[in-house]
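A.B. asks: quick one: sequence plus predicted model below, questions after.
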Amino acid sequence: MNFLSGEYECKLDPKGRLVLPAKIKANLPEESGNNVVLTRGFEPCLVLYPKQEWKSIYDRVASLNEFNEEYRQFQRNFFRGNTELELDNTGRFVLPKTMQRYADIDKEVIIVGLGNRVEIWNPERYEEFLIKDQQEFSQLAQKFLGDQPVIQPNL
């Protein structure tokens, strides 16, 4: 199973190129190859999906009823500006200027692996969206995971 995780400090080069950390690149699903899709996040960040993951999300959003105004609005905003990219052999790709502006990215970025996707943040904005209170984090963990059985490893 491939999963994307970790938090990495990276820099854009003068041409606006970003290199994915080696651990992230190594965990991209083989069936996606070096093909990824970059999109705007719901928060002020960018989201990078392996092509295979994006296909699943694309199918769900595209299948919404186009005759419903709210669905159309969601589709319009969700799909705008999506960019299909191919990583070079080092995991490098150009971060389009429109995407840089959306996420307020200049030179430094934080890359965060979130399982099936990667978020790309302006470091200062990222800090604003993190939970600072450990008790609040603990309460969220209980709310979302507290009733799930603990899976024991096979020994």
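C.D. replies: The structure has been received and is ready for your questions.
A.B. asks: rest of the way, CA atoms for contacts and neighbours
C.D. replies: Will do.
A.B. asks: dump the residue contacts of the nearest residue to Lys97 once chain neighbours are set aside.
C.D. replies: Leaving aside its chain neighbours, Lys97 sits nearest to Gly16 (7.8 Å; criterion: Cα to Cα, 6 or more residues apart in numbering). When contacts are counted by Cα atoms under 8 Å, 6 or more residues apart in numbering, Gly16 touches 94-97.
A.B. asks: closest one of the residues you listed to Phe129?
C.D. replies: Minimum distance to Phe129 across the contacts of Gly16 is 21.9 Å, recorded for Leu95 (Cα to Cα).
A.B. asks: neighbours of the closest one, how many?
C.D. replies: Other residues within reach of Leu95, judged by other Cα atoms under 10 Å, total 19.
A.B. asks: distance of it relative to Asp88?
C.D. replies: 13 Å (Cα to Cα, to the nearest Å).
A.B. asks: leaving out sequence neighbours, find the closest residue to Ile131.
C.D. replies: Closest to Ile131 by Cα to Cα, 6+ apart is Phe137, at 6.5 Å.
A.B. asks: so which bits of whichever strand or helix holds Arg76 are buried?
C.D. replies: Following DSSP states H and E, one finds Arg76 within helix 69-79. Using 16 or more other Cα atoms under 10 Å as the test for burial, helix 69-79 gives 71-72, 75, 78.
A.B. asks: swap in stretch 2-19?
C.D. replies: Applying 16+ other Cα under 10 Å to stretch 2-19 flags 4-5, 7, 10-12, 16, 18-19 as buried.
A.B. asks: with stretch 98-114 instead?
C.D. replies: Result for stretch 98-114 [16+ other Cα under 10 Å]: buried residues 99-100, 103-105, 108-113.
A.B. asks: second structure follows, compare the two:
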Amino acid sequence: MDRFVSTYQARLDAKGRISVPAGWRALIARDGLEHLYCHPALDLPALEAGGQALMAGIDALVERYPPYSQAREELASALYGGIETLKMDPEGRVILSERLRAHAAIRDEIALVGLGRSFRIWEPERFRAYLAEATAKVRALRQTQGDQQATR
């Protein structure tokens, strides 16, 4: 496995820990990490998580703005400043802080959703609603693109 793919359902244990899927742990370990990076998504009630690819994506996004610009400073503060480094125990579990759980409205269950270079952690009902809306938008986009290609 070379990407974070699929969706997994899991429960938080009594200590607030979640288990990272074994294949995903291998991706993190390949980066030379014993932890993962996690931050509240800026525009969704979910958490963004991953390893070096997540950080490289943030670096690239921040670097698109001129040095010392207000936009760059704000983006860097929001992203880098919101990251928590979650140490993995030998069983591949990490503890989600209260701040992270509150942002995503996570209580006792989660959905881990692969995004290729990173993954999201959702409260399962919120993810189902988001996925239904996203799927409807993709279907509409496909229909629109199909109609445009047919008229060419």
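C.D. replies: Perfect, thanks for sending it. Being a predicted model, the structure only gives us computed values, none of them experimental.
A.B. asks: got a TM-score for the pair?
C.D. replies: Between these two chains, after superposing, the TM-score reads 0.79 (TM-score structural alignment, normalised by the length of the second structure); 143 aligned residues with a Cα RMSD of 2.5 Å.
A.B. asks: drop anything exposed from the contacts of Gly16 of the first structure.
C.D. replies: Here, 16+ other Cα under 10 Å leaves Leu95 buried among those.
A.B. asks: tell me where the second structure has helices.
C.D. replies: Secondary structure of the second structure (DSSP state H): helices located at 22-30, 52-63, 70-80, 98-104, 124-150.
A.B. asks: okay if I get those helices as CSV plus distance to Ser118 of the second structure?
C.D. replies: Listed next are the helices of the second structure as CSV, based on distance: least, Cα to Cα, whole Å:
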stretch, distance to Ser118 of the second structure
helix 22-30, 10
helix 52-63, 6
helix 70-80, 14
helix 98-104, 17
helix 124-150, 16
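A.B. asks: nearest to Pro45 of the second structure, of these?
C.D. replies: Across the helices of the second structure, closest to Pro45 of the second structure is helix 98-104 (Cα to Cα), at 4.6 Å.
A.B. asks: packing partners for the closest one?
C.D. replies: Contact here means 3 or more Cα pairs under 8 Å, 6 or more residues apart in numbering; DSSP states H and E; on that basis helix 98-104 of the second structure packs against strand 35-40, strand 47-50.
A.B. asks: what about the longest one, how far off from the first structure?
C.D. replies: Averaged over the aligned pairs, strand 35-40 of the second structure sits 1.2 Å from the first structure after superposition, using mean Cα distance after the TM-score superposition for the first structure.
A.B. asks: and that strand, what does it pack against?
C.D. replies: Using 3+ Cα pairs under 8 Å, 6+ apart: strand 35-40 of the second structure touches strand 47-50, strand 84-87, helix 98-104.
A.B. asks: export these to JSON lines and tack on distance to His39 of the second structure?
C.D. replies: Formatted as JSON lines, these follow (distance: least, Cα to Cα, whole Å):
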{"stretch": "strand 47-50", "distance to His39 of the second structure": "5"}
{"stretch": "strand 84-87", "distance to His39 of the second structure": "6"}
{"stretch": "helix 98-104", "distance to His39 of the second structure": "7"}
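A.B. asks: among the ones you listed, which is nearest Gly57 of the second structure?
C.D. replies: That would be, of these and by Cα to Cα, strand 47-50, which comes in at 10.5 Å.
A.B. asks: dump the residue contacts of the closest residue to Ile95 of the second structure other than its chain neighbours.
C.D. replies: Excluding the flanking residues, the one nearest Ile95 of the second structure by Cα to Cα, 6+ apart is Arg17, at 4.2 Å. Residues near Arg17 of the second structure by Cα under 8 Å, 6+ apart: 93-96.
A.B. asks: tell me the residue in the first structure aligned with Arg17 of the second structure.
C.D. replies: Superposed on the first structure with TM-score structural alignment, Arg17 of the second structure falls opposite Arg17.
A.B. asks: I figured Arg72 of the first structure hits Ala62, correct?
C.D. replies: No. If you go by Cα atoms under 8 Å, Arg72 of the first structure and Ala62 don't touch, sitting 9.6 Å apart.
A.B. asks: residue contacts, the counterpart of Tyr80 of the second structure in the first structure?
C.D. replies: The equivalent of Tyr80 of the second structure in the first structure is Phe79 (alignment by TM-score structural alignment). Residues in contact with Phe79 of the first structure (Cα under 8 Å, 6+ apart) are Thr39.
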